[in-house]
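Asks: please find the sequence and the predicted model below.
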Amino acid sequence: MIRKTFIIICFGICSFSGVNAQQSKPVIYQMIVRLFGNQNTTNKFYGSIEENGCGKFNDINDKALDSLKTLGITHIWYTGILEHATMTDYAAFGIKVDDPDVVKGRAGSPYAVKDYYDVDPDLSVNVKNRMAEFQSLIDRTHQHGLKAIMDFIPNHVARGYYSGAKPDSVISFGMQDDTSVTFSPKNDFYYIPKTSFVVPKGVDAGGKDFHSPLKDGKFYERPAKATGNNVFKPDPSIDDWYETVKLNYGVDIQHGNKEYFTPTPPVWKKMRDILVFWTKKGVDGFRCDVAEMVPVAFWHWVIPQVKKVNPHIIFIAEAYTPEKYEQYLNYGHFDYLYNKVGLYDVLKKLIKNDSGTSVNEIENVMDFQKNFSQHMLNFLENHDEERIASIQFAGNPFFAEPAMVIAATISNAPVMIYFGQELGEKAEGAEGFGGDDGKTTIFDYWGVPAVQQWTDDGKFDGGKLSSAQKSLRDFYQKLLHIARGNAALYNGQYQIIKDTVFNEKQFAYLRFNGQEKILVVANFDRKNNLQTTLQMPANLTGRKSLETVVNLFTNKRVGIEKGIPISVAPNGYLILKLE
């Protein structure tokens, strides 16, 4: 049998144009602060903060940060920082009590912001000292050479939004609105005049065991405001974002999305001031929730203004519309976009071994993103997606290893992991409002078993991990350091390599720059080994023949004479440095 290796030339097709030289690859670790440090193992369905416990800013201590840095992390996305609606009563501290009928879960959704100028009191040891505890976390993060990212939620606020911490000069949302009209460019909200808000049928705030005089199936709001996911009626459904109110950026959504951006809408100015407020507190970046639900013109206007305060701050967009990606990068000034509708969707199908899925889909994604792939944030988990180890996804975290290798090495883009992903967290069972959906709840007070095994009562030494969990975490640590430590993987070009023995589940590519050449091979086939010998042409190797290759996972060096011998087990991978 004649075996051939094909090099798909990617100059001008698959190369990364406009790549900015960077010193390393950003590696982001998303953690839900409420859950990260919680050592309570009660995990009662719809449990209160007293019953199930809650993580704190102070739990993210020097040991935790040291361990994350050793893992290979460069940035931590602290999820759930801003004060949001909750069923926990903090009236004793001067904080307005929320109506539970418009709160999802006992803890509440971090994306139903109640006060843009305050932090979640759940996360503090001393509620009165909560902002200082947050500031200490930011300072501590920086002392460990790490960067801090927080959420910015621009599209909607909690139904009961009330800022008790805003500067006196700030006019609260809606205070100057004309509530007699559906839309006005001067209004902060959209209204449904002459109607009252109706709590959706089926809402059982806090579950059957939660009791409160405010739990009555009603919430007074007249006139009713439009709901966060663009529902322009007073009675959203239980599947809508009924706990939130849509903000008005000067777009008349109900009349052809007509734009009124001159003069500058008041919401724009208020949001700019909020971003500047947190930037001045030392935050290094913002993950912008549902960024596409806000006009790109706003981002074009606001991001440069924030970067005048801190030129190095980064903006990450939660974006799901591929045809708009370049617009949000080039005109909107975002640094990075979610690579969900793109690489994630393809890799998920390969991990799950879905029938009909081919690695050719990876090629299609890379070709589509060829001019901006370095600006796509690659990941396999986040709070909106199922855990890899869950029965709803793969049921086995090791099935994702070849996909994670690709996510971390296929482009110059940053890569993100979700707390517990590196430990094989399964997200088993229903927590409360967060059902049995394969996702770690963002709505409830809960403990995350795999993370608790790693944190080991605050020692952060992995003392309670199984041997399989330790092996998985070791894989992630090695991979992240490989991705960060080799210039070809963060400042290089990419070329697909094909061989006649490859099937639809086997994929290889070369990453290279002037100094380094790295071959990556991924075998998604769960049954068949990949055995072949690959030939690298002289125009890529810089010489007629290679002398050695180094396996970057094992550091094993192999001399070669007639091509590169490739042996990859089912569901396996290789990362080889060519010398």
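Replies: Received the coordinates, thanks.
Asks: CA atoms for contacts and neighbours, from now on please.
Replies: OK.
Asks: next, the contact list for the spatially most central residue of the chain, please.
Replies: When CA atoms, centre = their mean is applied to the chain, the residue found nearest the centroid is Asn382 (4.9 Å). The contact partners of Asn382, by CA atoms under 8 Å, 6 or more residues apart in numbering, come to 30, 417-418.
Asks: go on, Leu123?
Replies: Neighbours of Leu123 in contact, by CA under 8 Å, 6+ apart: 33-34, 54-57, 130.
Asks: tell me the one of these nearest Thr5?
Replies: Proximity of the contacts of Leu123 to Thr5 (CA to CA) peaks at Val33, which lies at 48.4 Å.
Asks: counting neighbours, which of the contacts of Leu123 comes out on top?
Replies: For the contacts of Leu123, the largest neighbour count, defined by other CA atoms under 10 Å, is 29 neighbours, found at Arg34.
Asks: got the buried residues for the longest helix seen in the chain?
Replies: The longest helix of the chain (DSSP state H) is helix 467-485. Residues 469-470, 472-473, 475-477, 479-484 are the ones in helix 467-485 that count as buried (16 or more other CA atoms under 10 Å).
Asks: in CSV, list those residues along with distance to Glu318.
Replies: Below are those laid out as CSV (distance: CA to CA, whole Å):
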residue, distance to Glu318
Gln469, 30
Lys470, 31
Leu472, 28
Arg473, 27
Phe475, 27
Tyr476, 24
Gln477, 26
Leu479, 25
Leu480, 23
His481, 26
Ile482, 27
Ala483, 23
Arg484, 24
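Asks: use this one as the comparison:
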Amino acid sequence: MTIKPIVLALSLISGGAILTACQTTQSPNEAVQAKQQQDQKPVVYQVFTRLFGNTHTNNVPWGTKEENGVGKFADFTPKALSEIKAMGVSHMWYTGVLHHALVADYSQYGIGIDDPDVVKGRAGSPYAIKDYYNVNPDLAIDPVNRLGEFEELIKRTHEAGMKVVIDIVPNHVARNYQSLSAPSGVTDFGAQDDTSQVYARNNNFYYVAGQDFKVPTSADYQVLGGMPHDLVDGKFIESPAKWTGNGARAAQPHIHDWYETVKVNYGVRPDGSYDFPTLPAHMAKQDHKAHYVFWQEKDLPDSWYKFRDITLYWLDKGVDGFRYDMAEMVPVEFWSFLNSSIKMKNPDAFILAEVYNPTLYRAYIHQGKMDFLYDKVGFYDSLKLLMQGKGNAQSVIDAHKSVSDIAPHMLHFLENHDEQRIASPEFAGSAEKGKPAMVVSHLISSAPTMLYFGQSVGEDGSEMAGFGKPSRTSIFDYIGVPAHQAWMNNGKFDGGQLTQKQKELRAYYKKLMNLNALPAIIDGDLLELNPMDLEGTQAPTVMAFARATSKQRLVIASNFNAKHTQTVTLTLPEHWQGKVTDLLESHPTMQIKNNQLVITLAPLASVVYELES
């Protein structure tokens, strides 16, 4: 779609999509649109569960949990949850809950010891799942009752008024997958595979027939940082070798492959062709009930049923939704099957997927029945460049327009476990630079916003935890998270150890995030505004737009320049006149004159103006 470079462009659809008059006003997913007709637009709080409640501050590289500490389910107290809820949060995404491979001895509980040669870090990757029917024993006070402790956390989260989201990692599992907790009749992944075949339709894995697995080697990497361990010997018994999680087919994967995992087979032959029924084109316009009916009575690969049963198991435990890791590496037909099964059990289930290929977005939404996808490639990437002083505001608008037809499905974020912390030198070097970006990210669309734990207090990810490099808070090792710990204040969750600057930053986030209850943010049309500087040219570091319903009009403007004040003029529709009040930073009340709104923005400042109706 092309929008001419005029001062104002109007949309004809709610939810932040910019559309022309000839386009349909019907949302591509009526269930999502209906879900957003509530008292706030969704805000997802992603928390790395093992790090949240940890009070240890030693931060020894490659340190054990005894040295560096580990958080527990019990650390999410009613007080902690109420403070998170107060940030406008509707959904808690507890990352790293499922039992994954890790370097610790829980053999007294009947849990097999994992080989460090095929574990990343000491605490292990949360995306190398070892048992889909139980949770990480590190997170429990009593490992015997670890599942019960998580069920209590689900209950506390619901009592705090929030929903629970956990990860499902369908593309791969840990090399040492072994479920100790599977319900009666459930067989482990690979237990019934014909390992003599590279591929068989009902095998759960792919095999390097006739070859044994070899641990990858590298001159630049030492397991556990070179620290001694009885099992660190460069060997792991797997015969025959399985394909690695990212699709690497060698018996000895590269050190940069996902060597700690094995790829799951969904009936995709090694040549890429499908060994299962495909969806007719018209199914893209059908709801989840029609998709559910389509898959009944069809003979499907075994892995499809295994993951369906896993997700239904967690729904029965009280989980309200799922975040799917690397969803684009799994065929869209499987998602149609799985998500329709989930929606038949819980029509309100929250389904979020990690997809980075923009050419697949619409297929995974329409055919795959995803509720939401990451809006990373395009929106986040262009916004990051603007924050770094390398991009311009128009590129962000253009990125948003490129997904205008599916904008209500595109979740926005500035941080998550995969991305660099805003305050890290590798990203922006200052948490303050996240303020205008968060205003834009949060308010431009009715799609959910995601907030990562520690983001609102300026966490910088500078700790050298072990596996990987600083700038991202480690997901592989036991570590304390300093700014977050200052807010946590030894379990008081009152910000008692925060600096004044950190307190002000968190207060800013709190005020901003709670604007998600404004009618124009929940369901308003998006109006693109073109900020003009004093010389009459477009201001490249100021981004401005409006959100409006019949009952509320908002004008949002952010200055991404970290050094200079910017004065810009916005031309509004003729009928937009009267008093203007700032809802964010308490700027003085002002008036619109002759449809012109003149705004002076300090460095990194934003305004959210409500116009008198």
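Replies: Noted; the coordinates are in hand. Source: prediction; values computed, not measured.
Asks: TM-score of the superposition?
Replies: Scored against TM-score structural alignment, normalised by the length of structure 1, the superposed chains reach a TM-score of 0.95; 565 aligned residues with a CA RMSD of 1.6 Å.
Asks: can you tell me what the residue nearest to the centre of structure 1 aligns to in structure 2?
Replies: Using TM-score structural alignment as the criterion, Asn382 of structure 1 maps onto Asn416 of structure 2.
Asks: three-state assignment of Arg272 of structure 1?
Replies: Per DSSP: H, G, I helix; E, B strand; the rest coil, the local secondary structure of Arg272 of structure 1 is helix.
Asks: distance of it from Phe152 of structure 1?
Replies: Relative to Phe152 of structure 1, Arg272 of structure 1 is positioned 11 Å away (CA to CA, to the nearest Å).
Asks: equivalent range in structure 2 for stretch 313-326 of structure 1?
Replies: By TM-score structural alignment, stretch 313-326 of structure 1 lines up with residues 349-362 in structure 2.
Asks: my bad, stretch 463-481 of structure 1
Replies: Stretch 463-481 of structure 1 maps onto residues 496-514 of structure 2, going by TM-score structural alignment.
Asks: next: stretch 65-85 of structure 1.
Replies: With TM-score structural alignment as the criterion, stretch 65-85 of structure 1 aligns to 81-101.
Asks: need the contact partners of the longest helix of structure 1.
Replies: 24-27, 70-73, 397-398, 405, 408-409, 422-424, 462, 489-490, 552-553.
Asks: go on, stretch 377-386 of structure 2?
Replies: 356-358, 391-393, 395-396, 399-400, 412-414, 427, 437, 541, 560.
Asks: related to what we said a few turns ago, comparing Arg272 and Phe152 of structure 1, which residue is more hemmed in?
Replies: Phe152 (27 against 17).
Asks: now for that one: what does it line up with in structure 2?
Replies: In structure 2, Phe152 of structure 1 lines up with Ile168, judged by TM-score structural alignment.
Asks: over to Arg130 of structure 1?
Replies: Aligning on TM-score structural alignment places Arg130 of structure 1 opposite Arg146 in structure 2.
Asks: how close does Phe183 of structure 1 sit to Ala297 of structure 1?
Replies: Phe183 of structure 1 sits 19 Å away from Ala297 of structure 1, going by CA to CA.
Asks: first-to-last residue distance for stretch 428-435 of structure 1?
Replies: This stretch, stretch 428-435 of structure 1, spans 10 Å end to end (CA to CA).
Asks: who does the helix or strand just after the longest helix of structure 1 touch, helix- and strand-wise?
Replies: Helices and strands here follow DSSP states H and E; after helix 467-485 of structure 1, the next one along the chain is helix 487-490. In terms of contacts (3 or more CA pairs under 8 Å, 6 or more residues apart in numbering; DSSP states H and E), helix 487-490 of structure 1 is packed against helix 467-485, strand 506-512, strand 517-523.
Asks: can you tell me the closest non-neighbouring residue to Ile6 of structure 2?
Replies: Leaving out its chain neighbours, the residue that sits closest to Ile6 of structure 2 by CA to CA, 6 or more residues apart in numbering is Asn530, at 7.7 Å.
Asks: what's the match for that neighbour in structure 1?
Replies: Match for Asn530 of structure 2 (TM-score structural alignment): Lys498.
Asks: my reading is that that match lies in a strand. Confirm?
Replies: Yes. Checked against three-state DSSP, Lys498 of structure 1 lies within a strand.
Asks: how far apart are the helix or strand harbouring Trp93 of structure 2 and its match in structure 1?
Replies: Using DSSP H and E, Trp93 of structure 2 sits in strand 91-95. Compared with structure 1 after fitting, strand 91-95 of structure 2 deviates on average by 0.6 Å (mean CA distance after the TM-score superposition for structure 1).
Asks: give me the contacts around whichever helix or strand comes after that strand.
Replies: Proceeding N to C from strand 91-95 of structure 2, the next assigned helix or strand is strand 98-100, under DSSP H and E. With CA under 8 Å, 6+ apart as the test, strand 98-100 of structure 2 has contacts from 124-137, 167, 174.
Asks: ok, and the most crowded of these?
Replies: Result: Ile129 is most packed of those (other CA under 10 Å), 32 neighbours.
Asks: which residue lines up with that residue in structure 1?
Replies: Counting by TM-score structural alignment, the partner of Ile129 of structure 2 is Val113.
Asks: for the strand holding Trp93 of structure 2, the distance to its chain's centre please.
Replies: Offset of strand 91-95 of structure 2 from its chain centre (CA atoms, centre = their mean, to the nearest Å): 9 Å.
Asks: then stretch 82-102 of structure 2?
Replies: With CA atoms, centre = their mean, you get 11 Å for stretch 82-102 of structure 2.
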